[in-house]
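> sequence and predicted structure below; questions after.
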Amino acid sequence: MTAVTGQWPTDGVRTDAEHTAEQDLRALFGQSLPGFASFAGSEHVLETANPAFLAALGAARAGTGLALAEIAPGLVDQGVIAVLDQVFRTGESCTSRDVAVGPAAGAQARDAFFDFTYEPRRDGAGAVIGVRMIGVETTQIKHAQRLMIEQRALVEQIARQAPLAEVLDGMARCIEDLAPEQLLVSVLLADRDGRHLRHGAAPSLPDCYNEAIDGIATGEGVGSCGTAAHRREPVIVTDIGTDPFWDDFRELAGRAGLAACWSTPILARDGSLLGTFAMYHRVPRVPQDSDFALARVFADTASLAIERHHIEQAKAAAEARAEAARDELTQALRAESTLRAEAEERAEAAAELAARMRTAAAAQAAAPHPERCQLGGPESCTAAAELKIADSWGDAAWGCTSHVEEAILNVRSVFIASEELGGLAAYLNR
């Protein structure tokens, strides 16, 4: 068998919601045919039955003439034979609801559920000679109820922003329970660039398998999921053992006990790739309409959950950037305030120094002093000497206002000399 692509019913990125929903509901929960059978005697020997009844029991026409307990031994444990005994003995009708009938299509099939009605058969004298059974399958009704409950629960999880892994894991388990035959579900999430697929959820697949495919590339021939992601269309591999898409993964699939894989891409509303949704089977298998319908229902749910997750991630990143910007602005404002305060302090100190220098210059104007500034260094200064400064070592010099101010600001021990003090002797004799 080879891979089939483009067969998973879809219409571009999204199909018409109402039309698709109606089709899916019909495929998943279509009407069941009633089964009818007539039994004779206290051993409940099958005299006649319609095909629907025989199919429900997994029996053939050859079952006619055999006791029901021989045809379907499992019904003994379900209490059906006991009810037949009761109706045959009492002659009163009876009804049994949601009776589980074991799988008739092999180990991969699931139990089916039926409502049975039992009516006594009488002869001309009114004696009970047998029992008639009418069965209506309720499996689809039970699954429909379960589907609605699970869908509502998943949507509620998405609405309350439950972790994506939790939503996808719950969705995968729900599908595995609802499917008519045993399957294993996997959801892979696409990287932002759409080039690789990461593990999302696969509760029933072996850990070794999940770890091995985590991070696989998207591309032609990269298994079912890598190819579906690359093509943006479903890829149905009915037999992994012979399909060329699985050449590089066949041994891995064999160790995991996987024989078929149907994968469909999960697409966002704008058509971008969000991930893949895969159904694995233990035996080679061709999908039915109900499989397609189940995949569509939950692919939309997965899309909603993943898009919501991306929105929340983008929102959180934007909030983090905004918070960082607010912190940077706060720090800038604090720095600006500090600089302004320092500038004001420097301005006040400069004004105070300028006032002191003006006062000192006026006081020293009459004292003998050189004509030119002595503080200009090797290049000398031609400005008029106006102030005398000294240091704690006893050195003194005259300078212009610019060089005097520079010396006072840059040399810690320099101060404006006062002729009035008269030096240390004047201080000691004060």
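Okay, I see it.

> please count neighbours and contacts with C-alpha atoms only from this point.
Noted.

> what helices or strands is the helix or strand where residue 99 lies leaning on?
Using DSSP states H and E, the element containing residue 99 is strand 94-101. For strand 94-101, the packing partners by 3 or more CA pairs under 8 Å, 6 or more residues apart in numbering; DSSP states H and E come out as strand 112-122.

> this is the other structure I want to compare:
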Amino acid sequence: MTAVSGQRSVAAEPALAEPAADEDLQTLFGQSMAVFASLTGPAHLLETANPAFLAIVGEERVRNGVALAELMPELAGQGLIELLNQVYRTGESRTGRDVHVMLGTGPHGREASFDFTYEPRRDADGDVTGILVIGVETTQVKNAQRLMAGHRALLEQIARQAPLAEVLDGMARWIENLAPQEVLVSVLLADPDGGHLRHGAAPSLPDFYNQAIDGIATGEGVGSCGTAAHRRAPVVVTDIATDPFWNDFRDLAERAGVAACWSTPILARDGSLLGTFAMYHRTPRVPRDNDLALTRVFTGTAALAIERHHIEQAKAAAEARAKAAHEELTKAVRAEQKLRAEAEQRATAAADLTARMRAAAAAQAATPHPEHCQLGGAQGCTAPAEIKIADSWGDAAWGCPAHVEEAIINVRSVFIASEELGGLAAYLNR
């Protein structure tokens, strides 16, 4: 559905279905039209014309017997009338390839390309009486060639996982170059909750404008893009100066020099909001079928790029979580190994201290209160023997404060005993 707005924005009838992809391609790649017109006299009065010519001029404007310059005033200054004058004056045929012509004026104007042939018409005496104009419109052929090249390049970027900003910026620039009339393309990206839109790409819009709309909320009446995101449907504002959707942004748009904005939501395959694709124009404009078809084609391409980006982001996040979990597991294993090694070291130390205590207890009968610490091991300890310790088995020894503390920490059932008594008896009778 498309919401078209001039004075106000309204939704199209729900019964109207979106055109199929092949219809969009047919619109963009449609067959070239052959036009024919017979002009008479030096003023180039329209005598006869085929339906294709009438369609280009606009059937409501066509009147036989009226000068071509009057029927199509937009041709003034484009060189076509001057060329017709030259053919009529010289009687020589002229041809032109890929001639660019502006058809129509204002919001309904469009630029087209033609291959033209101008043939003089002569009377029985050989005098020029008019001109036959035969032309083939090549606009769609030219656009199709450029579109295919640009679309292929974008798909290649997506396939090689180019950064999303690079893909969207390239897409915007390509469309701006492809469009027959000046257009400024903007892509906004939806937050995960779909409540706000963030800057994605807008290479031709002023920086102050992009910064101002970065983070706008999605909602009814929030410009073209906020409304399109909220409705999940295209919104076409043909005249920003009068549209109520732009009440809060009208001054900003005027500063940026934009007068029309057509916005289309970019949707994922599951229908969730990915962002918006917008085409801005310097003057009020009504979209044509090929404009809307071009929008749909590249909106689909943008959806592909954004979804691919989200998949890569999710994959990277999952890999980061897996890596973090692996690192935590590694830390836990290393911590467990460290604790086990420390436990083994404590067990070894306890066994060693127990052996020292028993050796000291055996010698204690001869030396009840030794001068030096008995717990220093093979290397000995020269510190004074100040504290007596004992265990549950009746073994006792004298040690310095440092070795006594080590024994209490590492040997089970070790306690400080009285100086007179030793072992468990001293502990029980304290």
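Right, received. Where do you want to start? Everything quoted here is computed from the prediction, not taken from an experiment.

> what TM-score do we get after superposing?
Once superposed, the chains reach a TM-score of 0.74 (TM-score structural alignment, normalised by the length of the first structure), with 386 aligned residues with a CA RMSD of 4.2 Å.

> how big is the offset of the strand holding residue 99 of the first structure relative to the second structure?
For strand 94-101 of the first structure, the mean distance to aligned residues of the second structure following superposition is 3.9 Å (mean CA distance after the TM-score superposition for the first structure).

> angle of that strand against strand 112-122?
Here strand 94-101 of the first structure runs at an angle of 140 degrees relative to strand 112-122 (axes from the mean of the first three to the mean of the last three CA atoms, to 10 degrees).

> contact partners for residue 60 of the first structure?
By CA atoms under 8 Å, 6 or more residues apart in numbering, the contact set of residue 60 of the first structure is residue 54.

> burial measure for whatever residue of the second structure lines up with residue 347 of the first structure, as a count.
Aligned by TM-score structural alignment, residue 347 of the first structure pairs with residue 347 of the second structure. Per other CA atoms under 10 Å, the neighbour tally for residue 347 of the second structure reads 14.

> for the first structure, what's the longest helix?
In the first structure, assigned by DSSP state H, the helix with the most residues is helix 289-364.

> tell me which element the corresponding residue of the first structure for residue 226 of the second structure falls in.
Alignment note: residue 226 of the second structure maps to residue 226 in the first structure; criterion TM-score structural alignment. For residue 226 of the first structure, the host element (DSSP H and E) is helix 223-231.

> and if you look at residue 65 of the first structure?
Residue 65 of the first structure belongs to no helix or strand when assigned by DSSP H and E.

> surely it and residue 43 touch.
No - contact criterion CA atoms under 8 Å: residue 65 of the first structure and residue 43 do not qualify, at 10.7 Å.

> circling back to that earlier point, ok now whatever helix or strand comes next after the helix holding residue 226 of the first structure, how far from the chain's centre?
Proceeding N to C from helix 223-231 of the first structure, the next assigned helix or strand is strand 235-237, under DSSP H and E. Distance of strand 235-237 of the first structure from the chain centroid (CA atoms, centre = their mean, to the nearest Å) equals 25 Å.

> which parts of strand 235-237 of the first structure are buried?
Residues 235, 236, 237 are the ones in strand 235-237 of the first structure that count as buried (16 or more other CA atoms under 10 Å).

> now do the SS call for residue 136 of the second structure.
strand (DSSP: H, G, I helix; E, B strand; the rest coil).

> relative to residue 415 of the second structure, how far out is residue 244 of the second structure?
89 Å (CA to CA, to the nearest Å).

> again but with residue 253 of the second structure, I slipped
The gap separating residue 253 of the second structure from residue 415 of the second structure is 86 Å, by CA to CA.

> likewise residue 180 of the second structure?
Separation of residue 180 of the second structure from residue 415 of the second structure (CA to CA): 97 Å.

> same deal with residue 16 of the second structure?
Using CA to CA, residue 16 of the second structure is found at 93 Å from residue 415 of the second structure.

> follow-up on the earlier one: show me what the helix holding residue 226 of the first structure is packed up against.
strand 235-237, strand 260-267, strand 273-281.

> and that helix against the second structure, how far off on average?
Relative to the second structure, helix 223-231 of the first structure is 1.6 Å off (mean CA distance after the TM-score superposition for the first structure).

> quick one, that helix and strand 273-281 angle?
Angle, helix 223-231 of the first structure to strand 273-281, by the same axes, to 10 degrees: 150 degrees.
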